[in-house]
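Asks: Provided below are the primary sequence and the corresponding predicted coordinates.
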Amino acid sequence: MAGNSQRRGAVRKAGTKKGPTVGSGGVRRRGLEGKGATPPAHQRPHHPAAKRAAKAARQQQGRHRKTDDTEIVLGRNPVVECLRAGVPATALYVALGADSDERLTEAVQTAADKGIAILEVPRHDLDRIAANGMHQGLALQVPPYSYAHPDDLLAAAKKDAAPPLLVALDNISDPRNLGAIVRSVAAFGGHGVLIPQRRSASVTAVAWRTSAGAAARTPVARATNLNRALKQYADAGVQIVGLDAGGDTAIDEIDGSGPIMVVVGSEGKGLSRLVRENCDAIVSIPMAGPTESLNASVAAGVVLAEIARQRRG
């Protein structure tokens, strides 16, 4: 009824007022602001140019990677031979479910006796390491060899009662020759081996195995420049004797009683020209019969045996 003051009119419920009841906190305003200049294409994460730049960076990093990385020896016979030779391994990997034989048993037992970690891994992990898959369920991890400095090699040799007897290698690329020469140096009382940093065999697991553990007792130094190192040794009073099939001095004509370094060249290339010029004499081994030359490691052993004979006399 009109004019009835007791009648309630339309009442809006609480919280239903039109428009926002709470402010946006500036979200809408900031959403309308500019984000600055567009970055270059190679800096946008999902742009093809950025992917190409990342790939090039990875390749560049790979080119500057260290060359003396940890080495993995694969196969049952090589692993057992390395363990017998006393190669300073850090881990022995055994594939899960690998067939057991005397070589596997010996490898595990020897590693356990030497305190080498023994790890059982899935076979596909070894398959990824071995490109040809010929791991036979066994792998050995060998750390990089710790080379001596050429100056430290000569200083340590001078501390011995016997005159320094050293061997340098030129154009020797086979690690088996390196290992055999290290073994001969240790057998005939030598004090160390010097190798160039580039274009030369390094102390790998193969060299370790060939040296029959002598690499653990005979230091191997690596020179950035072999010719410069030879000159420094000569200035220190060491006689530099080159070993080459075309040498003009017989092996029994050299005097091995004083400080001496024997520089061994390869069978094919022999001594390089600069190394030959830095030698005080070029020695050859007289050969009987049609044989033209000896293996580099065998020739080095013959010369070292002659020097040891002279020193005994």
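Replies: Right, received. Where do you want to start?
Asks: hey, let's count contacts and neighbours off CA atoms from now on
Replies: Fine.
Asks: show me where the stretch 51-200 of the chain has helices.
Replies: 76-85, 102-114, 123-129, 150-158, 175-187 (DSSP state H, counting those that start in this stretch).
Asks: mind putting those into TSV with distance to Glu292 and mean neighbour count?
Replies: Converted to TSV, the helices of the stretch 51-200 of the chain look like this (distance: least, C-alpha to C-alpha, whole Å; neighbours: other C-alpha atoms under 10 Å):
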stretch	distance to Glu292	mean neighbour count
helix 76-85	32	21
helix 102-114	40	16
helix 123-129	41	15
helix 150-158	33	16
helix 175-187	18	24
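Asks: redo the ones you listed as CSV? Include distance to Gly289.
Replies: Listed next are these as CSV, based on distance: least, C-alpha to C-alpha, whole Å:
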stretch, distance to Gly289
helix 76-85, 35
helix 102-114, 42
helix 123-129, 47
helix 150-158, 38
helix 175-187, 24
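Asks: which among the ones you listed is found nearest to Asp248?
Replies: Of all the helices of the stretch 51-200 of the chain, it is helix 175-187 that lies closest to Asp248, at 23.0 Å by C-alpha to C-alpha.
Asks: follow-up on the earlier one: to Ala95, which of the helices of the stretch 51-200 of the chain lies closest?
Replies: Closest among those, using C-alpha to C-alpha: helix 123-129, at 4.9 Å.
Asks: before we move on, back to that, quick one, which of the helices of the stretch 51-200 of the chain gets closest to Leu243.
Replies: Closest to Leu243 of those is helix 175-187 (C-alpha to C-alpha; 13.2 Å).
Asks: so how far is the closest one from its chain's centroid?
Replies: Relative to its parent chain, helix 175-187 has a centroid offset of 18 Å by C-alpha atoms, centre = their mean, to the nearest Å.
Asks: quick one: list the elements packing against it.
Replies: The contact analysis (3 or more C-alpha pairs under 8 Å, 6 or more residues apart in numbering; DSSP states H and E) places helix 175-187 against strand 192-196, helix 205-210, helix 296-312.
Asks: below is an additional structure, to be compared with the one above:
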Amino acid sequence: MTDSADYKQKRAFFDNLLTIYGRKPVLEALQDSRINVYKLHLAETNKSGGIIEQILLLAEQRNIEIQWHNRQALSRISRNGKQDQGVAADIKIDQHQSVDEFIQHHNEPYRLIALDNISNPQNLGMIIRSASAGFIDGIIIPRKGCASLSPLVIKSSAGTLFKASLIHCDTLSKALQQFKHHGVSICTLSSYASDSLFDYQPAQSTIFVLGNETDGVSSEINQLSDKQLAIPMNNGVESLNVAVTAALIAFAVV
């Protein structure tokens, strides 16, 4: 059974929503007119005045829909009841898309970074910032096995999360297989590889996979790799922080 066009349209809309939480992150989003805040969620237990009053005033000035919830319902929306402070907001980000949408709209050779179990929110934020600043056309972020897009990620990305081209998928292996089906080359980094990242200039579309901070690229993803590349090291250094590696990829492969 195939999904209807109406269902696909609704799914695409909600896939492009990013839910942020916490009083200060939501307030900062409302203060930035460039950020498209779709809906504001508030807990009924919030006391009036202070930052809550500022949030409500800004939402009303921008004609943003406000929904009130009991504490349990808000926790389900924020997915972090311990830290949401009774406030969450849905952000509409047109640059966020599915694998199908990205493939459909990109024919020319492109360069992507894919994240394989990146668990540290600060690393995730810095990767997004480096990729956005460099020559990378998008970042593949799986919903399973990767750090969530939390306020800490937003802070570490220095706000670039709201304008970065993010490609969402359920699992990385399935997404990479889909890209490979369209002729995209998959590259992983290894200290044992004979070819240097800085000498690699692929003609075809290429995805560079960044592995977990401790374990590196998983065996499942390694099996999908078409090419292994190394970053030359000096002074006996064996590896770099994953966010630093992302920055090198973003500016080395032009």
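Replies: It's in. Everything quoted here is computed from the prediction, not taken from an experiment.
Asks: what's the TM-score here?
Replies: Once superposed, chain against chain, the TM-score is 0.67 (TM-score structural alignment, normalised by the length of the second structure); 227 aligned residues with a C-alpha RMSD of 4.0 Å.
Asks: on that earlier part again, mind putting the helices and strands packed on helix 175-187 of the first structure in TSV, mean neighbour count and distance to Lys231 of the first structure included?
Replies: Shown next, in TSV, are those (neighbours: other C-alpha atoms under 10 Å; distance: least, C-alpha to C-alpha, whole Å):
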stretch	mean neighbour count	distance to Lys231 of the first structure
strand 192-196	26	13
helix 205-210	26	27
helix 296-312	18	21
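Asks: could I get the ones you listed as a markdown table with distance to Asp255 of the first structure?
Replies: Formatted as a markdown table, those follow (distance: least, C-alpha to C-alpha, whole Å):
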| stretch | distance to Asp255 of the first structure |
| --- | --- |
| strand 192-196 | 19 |
| helix 205-210 | 29 |
| helix 296-312 | 8 |
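Asks: what's the closest of those to Val87 of the first structure?
Replies: That would be, of these and by C-alpha to C-alpha, helix 205-210, which comes in at 6.1 Å.
Asks: picking up where we left off before, nearest to Ala148 of the first structure, out of the helices and strands packed on helix 175-187 of the first structure?
Replies: Nearest of these (C-alpha to C-alpha): strand 192-196, 9.0 Å.
Asks: quick one: that closest one aligns where in the second structure?
Replies: With TM-score structural alignment applied, strand 192-196 of the first structure matches the range 138-142 in the second structure.
Asks: what do we get in the second structure for Asp151 of the first structure?
Replies: In the second structure, the residue paired with Asp151 of the first structure is Asp100, using TM-score structural alignment.
Asks: and the gap between that match and Gln122 of the second structure?
Replies: According to C-alpha to C-alpha, to the nearest Å, Asp100 of the second structure and Gln122 of the second structure sit 28 Å apart.
Asks: alignment lookup: Met233 of the second structure to the first structure.
Replies: Per TM-score structural alignment, the equivalent position to Met233 of the second structure in the first structure is Met287.
Asks: what secondary structure does that match sit in?
Replies: What DSSP: H, G, I helix; E, B strand; the rest coil gives for Met287 of the first structure is coil.
Asks: what's around it, how many residues?
Replies: Neighbour count for Met287 of the first structure, taken as other C-alpha atoms under 10 Å: 11.
Asks: next: Tyr147 of the first structure.
Replies: By the criterion of other C-alpha under 10 Å, Tyr147 of the first structure has 16 neighbours.
Asks: distance of it from Val79 of the first structure?
Replies: Tyr147 of the first structure sits 23 Å away from Val79 of the first structure, going by C-alpha to C-alpha.
Asks: who touches the alignment partner in the second structure of Leu166 of the first structure in this structure?
Replies: In the second structure, the residue matched to Leu166 of the first structure (TM-score structural alignment) is Leu112. The contact partners of Leu112 of the second structure, by C-alpha atoms under 8 Å, 6 or more residues apart in numbering, come to 136-140, 206-208.
Asks: could you pull out the buried residues of the strand ranked longest in the second structure?
Replies: As assigned by DSSP state E, the longest strand anywhere in the second structure is strand 36-43. Applying a neighbour-count criterion of 16 or more other C-alpha atoms under 10 Å, one finds 36-43 buried in strand 36-43 of the second structure.
Asks: of those, closest to Lys180 of the second structure?
Replies: Asn36 (33.6 Å).
Asks: how much space between the closest one and Thr19 of the second structure?
Replies: Separation of Asn36 of the second structure from Thr19 of the second structure (C-alpha to C-alpha) stands at 12 Å.
Asks: what do these two both touch?
Replies: Common neighbours of Asn36 of the second structure and Thr19 (C-alpha under 8 Å, 6+ apart) are Ile91.
Asks: picking up where we left off before, and of the helices and strands packed on helix 175-187 of the first structure, who's closest to Val241 of the first structure?
Replies: Val241 of the first structure lies closest to helix 296-312 among these, at 10.3 Å (C-alpha to C-alpha).
Asks: so what secondary structure elements neighbour the closest one?
Replies: Applying 3+ C-alpha pairs under 8 Å, 6+ apart, one finds that helix 296-312 of the first structure makes contact with helix 175-187, strand 260-265.
Asks: and the contacts of it?
Replies: 177-178, 180-181, 184-185, 188-189, 243, 251-252, 255-257, 262, 264-267, 285.
Asks: next: stretch 217-224 of the second structure.
Replies: For stretch 217-224 of the second structure, using C-alpha under 8 Å, 6+ apart, the contacting residues are 116, 172-173, 176-177, 186, 188, 209-212.
Asks: 6 Å - rerun?
Replies: Gly211 (C-alpha atoms under 6 Å, 6 or more residues apart in numbering).
Asks: and that stretch, which stretch of the first structure?
Replies: Aligned by TM-score structural alignment, stretch 217-224 of the second structure falls on residues 271-278 of the first structure.
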